[in-house]
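[1] no sequence on hand, only this structure:
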């Protein structure tokens, strides 16, 4: 006999998805004036949901390693397309100077510092320490939405927002060689196989160069199909922003087939696609659809992350791990960020904001899952605990400070924060 108190799981899932979609649309508006971020709310919802005894799933990454890797991968590539599409600034070595500093100085220094700290304090192998460092190096393109530039054509690109957006777009690909280096050290080195040549020639030059070239080619093709072919058949006339999702998957899929960095390719595709016709209104359509899908996928992932927290993700974490997690966010990123910006023509407040908001999140989940699936990691539960703790600290610390910090930055620039909020979706 059917009971109103015991609905079928399918009905529960459908209801939950409906509520989640409503929250995707409503929560950003509700939180805009509050010192509170969407990720904080999502993690809290997930923790509350998975505390119910009726929910028996334990969404721990060690129990579902392949699903964790693939789902995090999906969320990141959607975020990378969205980040690339909304950058108004034309690509150039001098115009992107802040980006190169954060990539070439801040990230390698951060990886080195975390590797040394983890190698000595955690008593793990250097390969495992490097994997942890490479996983925690990238600024996250998913959770950093509140410190990124506005939608296309808004002109809302101060140096801080542009720097954090472009850094998040490129350092996900730039961190991959260090993840592969950790894998080579763990697998090839004990077997006595040569690894230096493979790492430099294949994992660095070929995969980075191929990712950039592949992304540019795919972006050019989609740009031509969308904006340049005869007026009656060009894709921009459809008004269907889903073409951006197509470009994301094609760019990532084709470049991964030839074993180059798909993350890098997707971001370059987005930049090239945007450059095909920078002022066309269709740019807003494409950005809107990627942002909606990204937000929905992010909320699902963070709800599962909240569930993992209450399912024992932090069970293996000790006080040393807590100290390391705090040092990564409060010492390593701000210090390396500041060193990377020495001599850069920006105000002290801008440099401090750029250095502070090195948000860690979904990218770290992906890289650790990828590394753990390709090399032996006997300390996997402890590493997942540390990464989980860093993400929690980052979400709380950055989420609670982002609204007042960015509003203060706007006022220093002579921009009315209220007027700027009206430009944002």
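    Here it is on my side, so go on. In this text, all values refer to a predicted model and were calculated from it rather than measured experimentally.
[2] CA only for contacts and neighbour counts going forward, please
    Will do.
[3] gap between residue 213 and residue 219?
    Distance, residue 213 to residue 219, by Cα to Cα, to the nearest Å: 10 Å.
[4] so for these two, which residue has more residues nearby?
    Neighbours were counted for residue 213 and for residue 219 using other Cα atoms under 10 Å; residue 219 has more, 28 against 18.
[5] isn't the more buried one up against residue 249?
    No. Counting by Cα atoms under 8 Å, residue 219 stays clear of residue 249, with 11.8 Å between them.
[6] can you tell me which helix in this structure is longest?
    Of all segments of type helix in the chain, defined using DSSP state H, the longest is helix 380-412.
[7] buried ones in it, by neighbour count?
    380-395, 397-400, 402-403, 405-410 (16 or more other Cα atoms under 10 Å).
[8] output the contacting helices and strands for that helix.
    In terms of contacts (3 or more Cα pairs under 8 Å, 6 or more residues apart in numbering; DSSP states H and E), helix 380-412 is packed against helix 38-50, helix 319-327, helix 348-356, helix 362-374, helix 417-423.
[9] let's have these in TSV, adding mean neighbour count and distance to residue 257.
    Below are the helices and strands packed on helix 380-412 laid out as TSV (neighbours: other Cα atoms under 10 Å; distance: least, Cα to Cα, whole Å):
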stretch	mean neighbour count	distance to residue 257
helix 38-50	20	33
helix 319-327	16	36
helix 348-356	19	35
helix 362-374	23	17
helix 417-423	12	39
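[10] one more structure, for comparison:
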């Protein structure tokens, strides 16, 4: 175990030394860390049992903190008033992705009830900006497009989670596993989670502002309070049988819209320590889950994943942006860059032990295979597609400007 951890530490050091160079190529951090985890699994230097236990700890911690911090960076008023594209993709595109995804997955899951196909579609709906980092940080891509992708990926995992929990409870009901208890449990999760999170976020935000005004805290220490608040929202919801992850997300949303950017730590953590948490989770997925998932990857599962990536998401986004000022090429760009990442794998981990074992294992393998396939496909296409799209949009803007300029009179033409 110690040797494996040493190799992971050295691998991370090497990656950080080459990060800027690698960011201009096809080898993204998720690809490298998932791949390194898979290689380590083949060596046997890190036992599977210990890796799975560690994965659950790191996964829950990463999900709590990143849900809170992603939500805290969203300005709800600005989103409602000025960001039509991400709002449409969240409120229209996300439900459409679940509906279309259910219809697409059902023919390949005939041995399971339809609700299981719906749960699979919900698990494959959230997107992850970390897998599209080469796109959202590429200045060749127009800022409005990059901002829309960042806003969408920051919110859609929190919005998808209640749907996933609801479908998981309905799956348990269909499979006759204490249906009444499951429905009561699911209702508590969906009611008390947001309620506790909202209260914690609002109270915490006002207390934070009061302490800032009275100079009772400092920039170097306020970040600890933000992380503690995310943990408190998670734990408090759990005491009332609410869902802690939904609570952390709602707490971040309320906290961020109260403090309105007055906590620089929120943004700094996401760029630094948050990256490290995400890399660790990707590594552990590759180590603990990827070998088993690849072993169970069959034609039907591959068809569901590729349909989700190439048909379901693009179609849902295209329909959701109908009637907006998004150009056709922009709709296609949004549709493709919806990579599946940590949320898909970690949400599957949440429900795997709470539903029928065979269904849970199938969905977990589906989610993990979707993550690594997405990491490869989106990682390979991120830089070249972003450059092509940026050049295309620049050419279109130049052409529009030229069309708007009146033609010059030929030299010597008569003036009227």
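    It's in. Because the structure is predicted, anything quoted here is derived from the model rather than measured.
[11] just give the TM-score of the two.
    Once superposed, the chains reach a TM-score of 0.79 (TM-score structural alignment, normalised by the length of structure 2), with 393 aligned residues with a Cα RMSD of 3.7 Å.
[12] quick one on the thing from earlier: between the helices and strands packed on helix 380-412 of structure 1, which one is closest to residue 22 of structure 1.
    Residue 22 of structure 1 lies closest, by Cα to Cα, to one member of those: helix 38-50, at 13.0 Å.
[13] which other helices and strands contact that closest one?
    Right, helix 38-50 of structure 1 is packed against helix 9-31, helix 282-310, helix 380-412 by 3+ Cα pairs under 8 Å, 6+ apart.
[14] OK, contacts around the spatially most central residue of structure 2?
    For structure 2, the residue sitting closest to the mean C-alpha position, by Cα atoms, centre = their mean, is residue 128 at 3.0 Å. For residue 128 of structure 2, the contact set (Cα atoms under 8 Å, 6 or more residues apart in numbering) comprises 153-154, 338-343.
[15] what's it aligned with over in structure 1?
    Matched across to structure 1, residue 128 of structure 2 falls on residue 140, judged by TM-score structural alignment.
[16] ok, now how distant is that match from residue 56 of structure 1?
    Using Cα to Cα, residue 140 of structure 1 is found at 30 Å from residue 56 of structure 1.
[17] and what of residue 341 of structure 1?
    Taken as Cα to Cα, the span from residue 341 of structure 1 to residue 56 of structure 1 is 48 Å.
[18] out of the two, which sits in the more crowded spot?
    The neighbour comparison of residue 341 of structure 1 against residue 56 (other Cα under 10 Å) goes to residue 341, with 23 against 10.
[19] now do the same for that one: its match in structure 2.
    In structure 2, residue 341 of structure 1 lands on residue 321 (TM-score structural alignment).
[20] ok, that match to residue 223 of structure 2 distance?
    37 Å.
[21] now the helices: where do they sit in the stretch 101-250 of structure 1?
    According to DSSP state H, counting those that start in this stretch, the stretch 101-250 of structure 1 carries its helices in the segments 107-121, 126-135, 159-174, 176-187, 196-197, 207-223, 243-257.
[22] need the winner for burial among those.
    helix 126-135 (a mean of 27; mean count of other Cα atoms under 10 Å).
[23] which neighbouring elements make contact with that helix?
    helix 107-121, helix 176-187, helix 362-374.
[24] residue 268 of structure 1 is nearest to which of those?
    Of all those, helix 176-187 comes closest under Cα to Cα, at 15.7 Å.
[25] the closest one: average distance to aligned residues in structure 2?
    Here the mean offset of helix 176-187 of structure 1 against structure 2 after fitting is 3.0 Å, by mean Cα distance after the TM-score superposition for structure 1.
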